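Enquirer: for reference, the sequence and a predicted model appear below.
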Amino acid sequence: MQHSQHGMEDVRLHALPIGQWATVRRVLPAPDGTDDALMLRLLEIGFVPGEPVRIMASAGLRRDPLAVRVGHTSFALRRHEADRICVTPGVADAH
């Protein structure tokens, strides 16, 4: 895990507890280095650095899919998609 500028550890979005606000730090590129349509899509729908985010709900024991709020919009994300989003927990709790 990496430390953010606030001294807190960045985590993957899927690991965030339900209901806890966090701040998007970055979207990770594809691990194999291929052209990355998923990374582009996540950025286009609002998962940009500095944006507040939280998991609103999840399905099943595997937490797949996740209901995620980023900014003022809600989306359903698969767990493998949420694994590509790094966040810093607790930073945006005031939202």
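Expert: Now that the structure is in, tell me what you want to look at.
Enquirer: switch to C-alpha atoms for all contacts and neighbour counts from now on
Expert: Will do.
Enquirer: which stretches in the protein count as strands?
Expert: 11-12, 22-27, 52-58, 66-70, 73-77, 85-89 (DSSP state E).
Enquirer: CSV for these, including mean neighbour count and distance to residue 40?
Expert: CSV is the format used below for those (neighbours: other C-alpha atoms under 10 Å; distance: least, C-alpha to C-alpha, whole Å):
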stretch, mean neighbour count, distance to residue 40
strand 11-12, 20, 17
strand 22-27, 24, 9
strand 52-58, 23, 18
strand 66-70, 21, 16
strand 73-77, 15, 14
strand 85-89, 26, 12
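Enquirer: export these as JSON lines, with columns for distance to residue 44.
Expert: Output for these, formatted as JSON lines (distance: least, C-alpha to C-alpha, whole Å):
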{"stretch": "strand 11-12", "distance to residue 44": "19"}
{"stretch": "strand 22-27", "distance to residue 44": "11"}
{"stretch": "strand 52-58", "distance to residue 44": "15"}
{"stretch": "strand 66-70", "distance to residue 44": "12"}
{"stretch": "strand 73-77", "distance to residue 44": "12"}
{"stretch": "strand 85-89", "distance to residue 44": "13"}
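Enquirer: this is the comparison structure:
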Amino acid sequence: MPIINLRQMKKDQTGTIVSVKATGILGRRIREMGLVPGSEVAVKGRAPLNDPVALRIMGGTLTLRNNEADYIMVQVDEP
């Protein structure tokens, strides 16, 4: 199973977060949203210009900008 950053995931693709490379305030904000290693995540959609991305995590939906998604590494599930 390949490891890619969250920005590269396609719509309806799922995976498990393996690391969050952001530090400081951004890193803390990402972790507070529940985007922590071991969490299952699914891409539910993207805005017309592909930014932001809508995610499904822990039974909730949140949106994340692409520049924030670049810091999150995900092991994607095979189809």
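Expert: Yep, it's here. As the structure is a prediction and not an experimental result, all values here were calculated from the model.
Enquirer: just to revisit the earlier point, to residue 43 of structure 1, which of the strands of structure 1 lies closest?
Expert: strand 22-27 (7.3 Å; C-alpha to C-alpha).
Enquirer: where in structure 2 does the closest one fall?
Expert: Mapped onto structure 2 using TM-score structural alignment, strand 22-27 of structure 1 covers residues 15-20.
Enquirer: can you tell me what sits against that stretch?
Expert: 27, 35-42, 71-77 (C-alpha atoms under 8 Å, 6 or more residues apart in numbering).
Enquirer: again, only this time at 10 Å
Expert: 1-6, 9, 27-28, 30-31, 35-43, 69-78 (C-alpha atoms under 10 Å, 6 or more residues apart in numbering).
Enquirer: same question, stretch 63-81 of structure 1
Expert: 13-15, 18-19, 21-24, 27, 38-39, 42, 45-48, 50-60, 62, 82-83, 95.
Enquirer: end-to-end on that stretch?
Expert: When the termini of stretch 63-81 of structure 1 are compared using C-alpha to C-alpha, to the nearest Å, they are 12 Å apart.
Enquirer: equivalent analysis for stretch 64-74 of structure 1, please.
Expert: First-to-last distance for stretch 64-74 of structure 1 - C-alpha to C-alpha - comes to 15 Å.
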